[in-house]
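Colleague: following is a predicted model, sequence given first.
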Amino acid sequence: MKRILIILLSAFCLTSCTENPSKKYILFSGKIENATKKEYRMVKNKGGSGRVDIILAEDGSFTDTITSGTGHYILTDSRNRADFYLTDGGEYHFTGVANDFRNTAKLTGTDPDASNYLMTKYERINRVRGDYTEYNSLNESDFLTREAMLNKSYLSYLDSFANIPEEFAQFERDELYNYHLLSLIKYEFLHGYYTKQPDFKVSKDFLKELEGVDYVNEKAYKLRGSYNKLVIEHFKRKASDFSESEGLDEYLAKLKVFGDIPNDHIKNDLLLSAAKYDIGYTDDFEKYYKNYLSVSTSDENDKIITEKYQGLKKLTLGQPSPVFKDYVNHAGGTTSLADFKGKYVYIDVWATWCAPCLAEVPSLKKIEKQYHGKNIEFLSISIDIEKVRPAWRKMVTDKKLGGTQLIAESDWSSEFIKEYQINSIPRFIMIDPSGKIVNSNAPRPSSPELLDLFNELGI
């Protein structure tokens, strides 16, 4: 009997040592095929912290020890990413082809089910849901029926992975429910957009399921999942309604609504996100800046917006325009802003992948033709990254884009782009014959206000 007890104790010790749940690290190894770089970034997501720089050997292999703890990790390279759920004490091996993780990523090792779910989740959602335009173009009744079926399908797919940790499974159930609510709250805008009914409104009870949602849950908001996006959509919708009912400038309406949020973290996060963009587009950035400061309670955020405000003061009417030199010209050679001295210059900042930019092309062509031979140059600056310059060249040729077609030397990081504080496109700029700013955020070609501006200037 004593001998049997000793054997059992020894077996228990061996099992405990093998599983070793007390390990506070994760072993992560693998190989990335066709890698064009030697370093990838691994970050912990969903409210966690930690970053690991994955260094590849010559053959693309790597081995790393992660000490950031159990959680959701993302291996990323620009827009290419693979998602994992790794646990302390686990050993995992990843393989994938660079620039195509979505279709090639594979993970083996300790309980890989959660990771395999994450790596296939969105591909399956897209496949089951079908065409996004058709889905959002459904009438209300059909959309609700379809969305209820989809939500049930998404949950069934999660449950099909038998060995997912319960903590992760519960989080994902909450995530999928918030994803469902997000689909509902976005339907009104997307349906109007895709069916070309800009005034479309959902019926009174369409958003009934969102009644009672707590939109100021700081812990859930910090996880940066669907709840975070749901909160943003809710308050943006509220600001839009407030702007419409009060006849208030849309940018100032957001400051008012966001500023009234009772949770400081959520309030300041939304204020910062809005102000970084909106301050450059509002008609009166001085008033906007003062209103922003009156509702913000974050000194750190205030410094960021103050810096943008100081930069915008340099872009007002009559200030010398920032310049660019030697941008590659589609017609050959290079071109600088100084080459247009003595003429008005209307600048269009765009990119080949930007749908709103391309939507302005017909109007821009029409205006270029109308003002051909007058004292104005139409100048388009692409901020496409270097590797897609062939696509830029082809598009300019195929679409017979007029004016002077240039490409910025460092896309978004180009000094000219940064000095004009351009963080979204299309963006239009008007400069006078002496090189001074007429309007750093000029009307679009499709806006009647542009011709009013040209007439005012006597062009």
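Modeller: Noted; the coordinates are in hand.
Colleague: from here on, contacts and neighbour counts on C-alpha atoms
Modeller: Noted.
Colleague: following element in sequence after the helix or strand harbouring E188, please.
Modeller: Using DSSP states H and E, E188 falls within helix 166-194. Using DSSP H and E, the helix or strand that follows helix 166-194 towards the C-terminus is helix 218-222.
Colleague: who does the helix holding E188 touch, helix- and strand-wise?
Modeller: helix 132-137, helix 140-159, helix 226-246 (3 or more C-alpha pairs under 8 Å, 6 or more residues apart in numbering; DSSP states H and E).
Colleague: by contact count, what packs against the second one?
Modeller: What that stands for is helix 140-159. Under the contact rule (3+ C-alpha pairs under 8 Å, 6+ apart), helix 140-159 is packed against helix 113-129, helix 166-194.
Colleague: the longest one too?
Modeller: Using 3+ C-alpha pairs under 8 Å, 6+ apart as the contact criterion, the secondary-structure elements in contact with helix 226-246 are helix 166-194, helix 218-222, helix 250-259.
Colleague: what residues does the last one touch?
Modeller: If I follow you right, that is helix 250-259. If you take C-alpha atoms under 8 Å, 6 or more residues apart in numbering as the criterion, helix 250-259 is touched by 235-236, 238-240, 242-243, 267-268, 270-271, 274, 278, 282, 288, 291-292, 295-296.
Colleague: pasting the second one now:
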Amino acid sequence: MRKLVVMLFISLLAFACQKEKSVSVNVTVKDKNIAEGVYFGLMKMDTMLQMNAEGKASVVLPVDEPQYGIVKYKWKTKAIYLEPGKGLDVIWDMRPSGLEIEFAGDGADKNNFINGKETRVPVMGDFGLKEDEFLEKIDQYIADNNKVLESKGFDKVFQEKEKTRLLYDVCGILWQYAQNRDCSEEYIAKMKSLMVEEDWLLQLDSYTNFMEGAVAYFAGKALENQENASVKEKTLNVLNYVLSNIKSQAVKEYLVASFSISYIDSEGVDDAEEVKAIFNKEVTNSVMQAAFNSLYAQGSSVAKGSKAHGFKYLDINGKEVSLDDFKGRYVYIDIWATWCAPCREEYPHLQMLEKAFQGTNISFVSISTDQDEAKWKQTVKDEKMGGIQLHTGGDEDFLNAFRVKGIPRFILINPEGRIENANMTRPSDPMTIEYLGMLAERWKNSF
């Protein structure tokens, strides 16, 4: 009997210890259109939590010490703070004013503070200040935020961590202010003093955002003719800066992964072998490897020579137009919207291209992503937009196939219906008319 009691005690102790190394999280999503799961990202793991029909789900996260992480639903990402043994309820609420987050449970007070509006960060107007005034304002933000934090009576462990998070929240724009300015040595020294390499800081979005910006800033200063450098040249320059200057293995891996993933996400895989080689050599973190490999696989589906995903959209007159209609011709596709200012700025250049390549085997197709179809039609008529004007009608299969995350976006399809360039240069880029001119000349010489 005594042996049984001892065994029971040991079992309960083991259960208690296990409980103290984890956090139970309950998630509720109040949204009529629950289109995806809720993502949790921690230092050593990440997971996508799928909601049930009622918009609820639960998960036990392995947390052996207090730490920050992120939670994401749809387009919004928020910071969270988890403590072993303390449960947390996360509520995402789609309101008329937008997507909001609330917290309940043992860890609610700290998480509501982190995501509340009691602390301050620099605003656009601060960029107009002189350097000494700007730094004085930065110091004032830091002091005010610390005063608010100290008034809450949180435990010392959280206070120290949160002071650091708030510091990077405020100082995250130092590198942005320095761009296109001749800042003093003292200012540059202040920036460099914040480039601390401590592994736990990678939990903080504010720290990683600052480090990415600061590293890109200092790497750019060392790159000759930066304004005319390609995205690939800039990326390789930044990666080499990281390898030469960052000593912490964890921070180095994070930065290499971040810049490599960003490159693949924006430029695709057609010219990514050098970036991929650096990533494979330097990054051993399994979560980062999985993210990179998944993105690379997606990019391979829109690599040069791959069969292009088709579309069937209605034009301005209600006639159905498909990609198959252009077989035997190059198709320069412009993805845009009436509300997108950069898209509208490209239109005069697009018109010039259309005129320049009349009578060749190059067609120009504009695809609008406007939700307001009537506004699109009115804009096309009012501004006498030529070319082939199509509207998605809410069908985003083509956009998703090409991983369109921002507009304007330009795609070039070859006469065989295969991808020539999934991230084609803009109409205003001199490289565009040069490349299309080469294709048109090759076509003329084929007769």
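Modeller: Thanks, I have it. Small disclaimer: the values here were computed from a predicted structure and weren't measured.
Colleague: so after superposing, what's the score?
Modeller: Here the TM-score for the pair of chains, by TM-score structural alignment, normalised by the length of structure 2, is 0.71; 410 aligned residues with a C-alpha RMSD of 4.7 Å.
Colleague: mean neighbour count, the helices and strands packed on helix 226-246 of structure 1: which tops it?
Modeller: Comparing these by mean neighbour count (mean count of other C-alpha atoms under 10 Å), helix 250-259 comes out on top with a mean of 22.
Colleague: give the aligned range of it in structure 2.
Modeller: Counting by TM-score structural alignment, helix 250-259 of structure 1 falls onto residues 234-243 of structure 2.
Colleague: mean distance, the matching stretch to its aligned residues in structure 1?
Modeller: On superposition with structure 1, the mean distance recorded for stretch 234-243 of structure 2 (mean C-alpha distance after the TM-score superposition for structure 1) is 2.5 Å.
Colleague: now the spatially most central residue of structure 2: which helix or strand?
Modeller: Taking C-alpha atoms, centre = their mean, the centroid of structure 2 lies closest to S262, which sits 7.7 Å from it. Taking DSSP H and E as the definition, S262 of structure 2 sits inside helix 249-267.
Colleague: by contact count, what packs against that helix?
Modeller: helix 231-245, helix 273-282, helix 286-300.
Colleague: same list (those) but as a markdown table, adding distance to M438 of structure 2.
Modeller: Converted to a markdown table, those look like this (distance: least, C-alpha to C-alpha, whole Å):
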| stretch | distance to M438 of structure 2 |
| --- | --- |
| helix 231-245 | 23 |
| helix 273-282 | 26 |
| helix 286-300 | 25 |
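Colleague: any idea which of those helices gets closest to A356 of structure 2?
Modeller: Taking C-alpha to C-alpha, helix 231-245 is the member of those nearest to A356 of structure 2, at 27.5 Å.
Colleague: from the chain's centre, how far out does the closest one sit?
Modeller: 19 Å (C-alpha atoms, centre = their mean, to the nearest Å).
Colleague: a markdown table please, covering the helices and strands packed on helix 226-246 of structure 1 and showing distance to M42 of structure 1.
Modeller: Below are those laid out as a markdown table (distance: least, C-alpha to C-alpha, whole Å):
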| stretch | distance to M42 of structure 1 |
| --- | --- |
| helix 166-194 | 19 |
| helix 218-222 | 19 |
| helix 250-259 | 33 |
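Colleague: out of the ones you listed, flag the one nearest I367 of structure 1.
Modeller: Closest of those to I367 of structure 1 is helix 166-194, at 26.1 Å (criterion: C-alpha to C-alpha).
Colleague: quick check: angle from the closest one to helix 140-159?
Modeller: Angle of helix 166-194 of structure 1 versus helix 140-159, following axes from the mean of the first three to the mean of the last three C-alpha atoms, to 10 degrees, is 150 degrees.
Colleague: got the contact list for I413 of structure 2?
Modeller: 308, 330-333, 419-421.
Colleague: please disregard the earlier target; I meant F326 of structure 2.
Modeller: 363, 415.
Colleague: where does stretch 444-452 of structure 1 end up in structure 2?
Modeller: Going by TM-score structural alignment: stretch 444-452 of structure 1 matches residues 426-434.
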